[in-house]
Structure formats: structure tokens, C-alpha cells
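> okay, sequence plus prediction incoming.
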Amino acid sequence: MTEQRERVDVGQWASGSQIERDLELTDADFTRVRELIYQRAGIVLAEHKREMVYSRLAKRLRHHGMTRFGDYLARLERQPDAKEWEAFTNALTTNLTAFFREAHHFPLLAEHIKDKQGPVSVWCSAASTGEEPYSIAMTLLETLGGRASQSSVIATDIDTDALNKARKGVYPQEQVRKLEEARVKRFFQKGTGNHLGLARVRPEVSTLVEFLPMNLLAPQWPVKGPFDVIFCRNIMIYFDKDTQAKILKRFAPLLKPDGLLFAGHSENFSYISDAFKLRGQTVYTLANK
């Protein structure tokens, strides 16, 4: 395929006009971006993600005063341990989340842990900006009461920028208002003054959650099981089947014999791994328990 300088519409479809981008992204550059993010994080970028790649990585090029993606990628490849790899990966990671997203999972979590003796441990393997692990922690508090203080939520993600936001636990009030009023009053502090319009997760919630950077493709994981529950929701969709199978194989020994694995609404692990069997709607248990 002949390499051509990227020309795309920037929002003027009505007039039919197009404006040439100020940075050069060739077909070969886009292919290399796809290869590098797959090697680094297992993320599969489809052909139609070219626009996203340009808009997100263009910020990194401008930060370094560069005008060609080829030069930026060459620098990355020359420095395999450079800090810029973290920024590259963060830029291409998608963070779509919300409090109590896929709400049917949380009553199932509560039912599973309510009679547990001793501390409950939960691993959220795609923590994003924190809404999911904090929702898990709130469920622990609602279900276990005082016993929740003995329990823990390990929250991991490859995107370090997202994790930094998660650790702060501060969110727009309009996002929090979608929750039941009782939960908002119990688990959030309303911002005032310079923080007007924001809400912070209360310490009783945040102290249950530990955030750790982690690449699911890394040879060593900074988590130790076994866990009562593993949340792996809406992350497998970014991997190919081989990568999904490898990750699920590594999940199995980290889950207690009666543990639960929660998947995203569009994910089906039944045909990927024989380590797990479907128990209910996107909920799995170990196949050999």
C-alpha cells in the first residue's frame, strides 16, 4: 500500500471540506502502532481506530516537539525501557466505566460474601478510574457491616493516569447523583468552595481499596490469591482469543474453589477456556471445583 499523508475530516462534514492534519501519520506508522500496543499490552486495535490513534498520540508528538509519527515510534523502539512507553500505553487505553455498572452483578456479589467467615478478598483486574472497585467496596460495607474493615479490594490497571485519578476518589457530582440517595449520603462527601460540583469517596470506602499498576501480559503479577471474587469486566474485548485464554488460565489458581469470576456483558469465556464454567449471566466458577 502506498504511504500517504493522513487527511481527515475534523468535524465539517456538512460543508464537505477537509483540513490536512499538521502531523504525518502514514499507513506504515498506523500498522506499527497496532503492532507495538499489541506487543506491549495485548490490545488489538481495529482498522477503524486510526482516527483515535491520531488524536490520542498527536498530543505525545507535540509534547516532544515532533511532527512525524515515524520519528516518535522509532524513538520508542530505540528505548524499550523509556518512560514514554507508559504514556504511549496510557494514550491508547480506553476507560469507559461508571459506579455500579452492570448492576446485576453486585447483588450476586453480596449474596456470595454475606456468610463468609473471615476477611473477604476481591480483585478488580481492570480498575480504570476507580468507579468499579469503589462500587465493590461499597457493596462489602453494605453487606458485611463492621466485618468489611477486615476485607480488601485489590484494584489493578495498566493505565497509570487512570489509577492516579482513581486514588484521588474525586468525581463530578452529576456522575454520583445517578446513584441511590442513601448511597450518596453514606459513601460520598460533597465538595464545597473550590471543589463545588465534585464529590469525594469517603475514607471508609477508599481505605478498603489498594490500587496497583499492572499489565495483564506481564510475566509476573503483583497480586496474590486466592481471591473470593475476581472482576474481569470489559477488558477481554480488547484482546484476541489466544491472549484471553492465557489470562484466564492464570486467573484459575488465583480464585478460591468456590470463588466467582465476573465478566462484562459482551464477553463469553465458555468457548475460550475450560478452566471456568458459566454459572449465570456473565458469572463463572472454576470448572473443576
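Received the coordinates, thanks.

> switch to C-alpha atoms for all contacts and neighbour counts from now on
Fine.

> what segments of the protein are strands?
Along the chain, counting by DSSP state E, strands occupy 7-8, 19-20, 121-124, 152-157, 170-172, 188-190, 198-201, 209-213, 227-232, 255-263, 276-280, 283-286.

> quick one: the fifth one to chain centroid distance?
Spelled out, that is strand 170-172. From the chain centre to the centre of strand 170-172 is a distance of 17 Å (C-alpha atoms, centre = their mean, to the nearest Å).

> again, but for the longest one
Taking the mean of its C-alpha atoms, strand 255-263 sits 19 Å from the chain's own mean (C-alpha atoms, centre = their mean).

> the last one now?
Relative to its parent chain, strand 283-286 has a centroid offset of 21 Å by C-alpha atoms, centre = their mean.

> helices and strands around it, which ones?
Helices and strands touching strand 283-286, by 3 or more C-alpha pairs under 8 Å, 6 or more residues apart in numbering; DSSP states H and E, are strand 255-263, strand 276-280.

> putting a second one here so we can go through both:
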Amino acid sequence: MKALRDCDTPILQGLSDAEFAQFGALIRDRTGIRLTPSKRAHMEGKLRKRAAFLGLANVSDYSRMVFDRGGLEAELDALIHLATTNKTDFFREKLHFDLFDKSLLPALLAARPRGLAPRLKVWSAAASNGAEAYTAAMVLAEAAKRGPPFDFAVLGTDVSSEMVAEARRAIYPATMIAPVPEPLRLRYFLQQRSTGNLAQVRVVPELRQRVRFQQLNLIDEKLPIDRDVDVIFLRNVLIYFDPPTQKAVVRRLAKHLRPSGVLILGHTEAAIGNGMGFEQIGTGVFRVA
């Protein structure tokens, strides 16, 4: 029987310590996101798939292509997407949307001058595939129907260009809208023809017209965003930054709120907003003077 030799089997070359550190430094410098050791195996799996997609033998070949052979700029968007965690849901952390509907919106409208219907601006600052932005738009549309009347616009931004494109398409698996109350599902989603066995839905055009998306990096010193935003959702993204970056991002975004505007952090990030001179009005919810 022939002895098994190394050359008789494919070599699955893993991500070396140096390579992981190199990718980690790149992602941290470009996005602020920390690739902690706990993310190593997950990141390596994603890099393997990317290498295979490009016809490369392993992650080391991919690493050399990116860092030694001038492939960084061409691959940067793909690498940023691989490094981001795109977990999101409609009506995620529903208590925030209940507060937004029942308390924040009435207060914001009452603070506006009487006369013409005001225009409210809401920013979903880590929008992922758009579920949070479209949830905010649904809440706003329902409130505008009840009155008093107002206009509104929602902006969704994300560091991943792939997520921005997905959000603009506004097409989701039908199972993903299970958290949406049934009346809103019927009003704001269209049934799409299934792809294989997967039923899909799409946000109705009337709501899509109220929401726009753009790629944006939260660690950039200057952000091309209006400075009279009423509510900013900054949820479940700060946990991927180190503490100094967390504080810097919160301060930077707070400058884009109008006086008495509201900043909403994720439930697990609520403590980050403490001690920053904001008025806390709910778990992770702060009014900025």
C-alpha cells in the first residue's frame, strides 16, 4: 500500500498570527472595528471563501495579493464587508420603537413652531440591510396618518457598500418580517415571487421613497450629514469599537442633532452615553442639549 504523503492531499493553509494581525490592523485603521481573537476563526472562514472566489489557493495567497501585490484598494470594500457583523431585524429592541412612537415623536412635534407641517429627519447610522431604517419609516408613516400631520425623511448609512446596495433593494426573506405587526406587514410589504423555496417580500414604493441610503464611515472626522437631525439610531455598532473610538463617534454624531434632538444607543451600549452631558430619557436613549 502506498504511503500517504503530504503532496497527495490538498493543503488547507490557515491564517497565520502575522496575517491575522495585519488584517486586524487594516480593518481597525479603516473602520474602527476591532477583530478580537474570538473572531479569528469566523474571519478566516470568510477569507477562505473570498480567496476561493478569486481563484486563489488559500488565505495566505489572498493575504499576499492584498498586501504585497497591490490588491488592497480593489479588495478594500470586500474586506470591510467581511469584517462587519450585519445582524439586524425589523423592530429590533422594540422598546425603543415604542418610546419613539409614543413619547419622542409627540415631544419633537410639540417643540416645532405652529403653522406649516414640520419635517422630521431620522438617521439610522449603522443601517446594515436597512431593516432599522424601514422600521423607523413605518413608525413615522403611521404617526403621520394619525396626526397631527408632518413630513419626514429617513437616512440609512453603513460602512459596507454591499449592505447599502441590499438596503436600497429592500427585498427580504418573508420570514424576516415576522416581528412586524400584521397590519404593518399588509400595508408596507409586497409579496414577491419566490426564488426556489424562499418566499420574499419587498418594501412598498411609497415607503422606499421616504428612505435613502449611502455608504459612510462613522470614524471619518467630517460626515456629509445635515446638522438638524431629530433622531439618530446608533445601535449595536459601538460594541465593535474600543472605548476612545466609542466616545469619539458618539460626540461626532451628536453634533448632527438639532437642539433637543435624541440619540438612541443599543441596550447593551447604554452605559457609553453616560457622563457625556446628555439627558438620559430611557435605556440607551439620550436627549442632547
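Arrived safely, thanks for sending. Computed from a predicted model, the values in this text were never measured in an experiment.

> of all the strands of structure 1, which one is nearest Ala46 of structure 1?
strand 7-8 (17.4 Å; C-alpha to C-alpha).

> before we move on, back to that, deepest of the helices and strands packed on strand 283-286 of structure 1, which one?
Most buried of those, by mean neighbour count (mean count of other C-alpha atoms under 10 Å): strand 255-263, with a mean of 20.

> can you check which part of structure 2 it sits on?
Per the alignment by TM-score structural alignment, strand 255-263 of structure 1 matches residues 257-265 in structure 2.

> quick check: that stretch compared with structure 1, mean distance?
Average distance, stretch 257-265 of structure 2 versus aligned residues of structure 1 after superposition (mean C-alpha distance after the TM-score superposition for structure 1): 1.0 Å.

> got a list of contacts for that stretch?
Residues outside stretch 257-265 of structure 2 that contact it (C-alpha atoms under 8 Å, 6 or more residues apart in numbering): 96, 108, 227-236, 254, 273, 284-289.

> OK, contacts around the aligned partner of Arg32 of structure 1 in structure 2?
Under the alignment defined by TM-score structural alignment, Arg32 of structure 1 is paired with Gln22 of structure 2. With contacts defined as C-alpha under 8 Å, 6+ apart, Gln22 of structure 2 has no neighbours.

> got the buried residues for stretch 239-254 of structure 2?
By neighbour count with 16 or more other C-alpha atoms under 10 Å, stretch 239-254 of structure 2 contains the buried residues 240-241, 245-246, 249-250, 252-254.

> same thing with stretch 189-198 of structure 2?
Across stretch 189-198 of structure 2, burial judged by 16+ other C-alpha under 10 Å covers 189-191.

> let's have those in CSV, adding distance to Thr9 of structure 2.
Below are the buried residues of stretch 189-198 of structure 2 laid out as CSV (distance: C-alpha to C-alpha, whole Å):
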residue, distance to Thr9 of structure 2
Phe189, 50
Leu190, 50
Gln191, 48
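
> quick one: which of those residues is nearest Leu12 of structure 2?
Gln191 (43.1 Å).

> would you mind measuring from the closest one to Pro173 of structure 2?
Using C-alpha to C-alpha, to the nearest Å, Gln191 of structure 2 is found at 10 Å from Pro173 of structure 2.

> any common contacting residues for those two?
199-201.

> can you pick the most crowded of these?
Val201 (21 neighbours; other C-alpha atoms under 10 Å).

> that one -> structure 1?
In structure 1, the residue matched to Val201 of structure 2 (TM-score structural alignment) is Ala199.

> what do we get in structure 2 for Val53 of structure 1?
Using TM-score structural alignment, Val53 of structure 1 lines up with Met43 in structure 2.

> cool, Gly65 of structure 1 as well?
So, by TM-score structural alignment, Gly65 of structure 1 is matched to Gly55.

> next one: Thr89 of structure 1
Using TM-score structural alignment, Thr89 of structure 1 pairs with Ile80 in structure 2.
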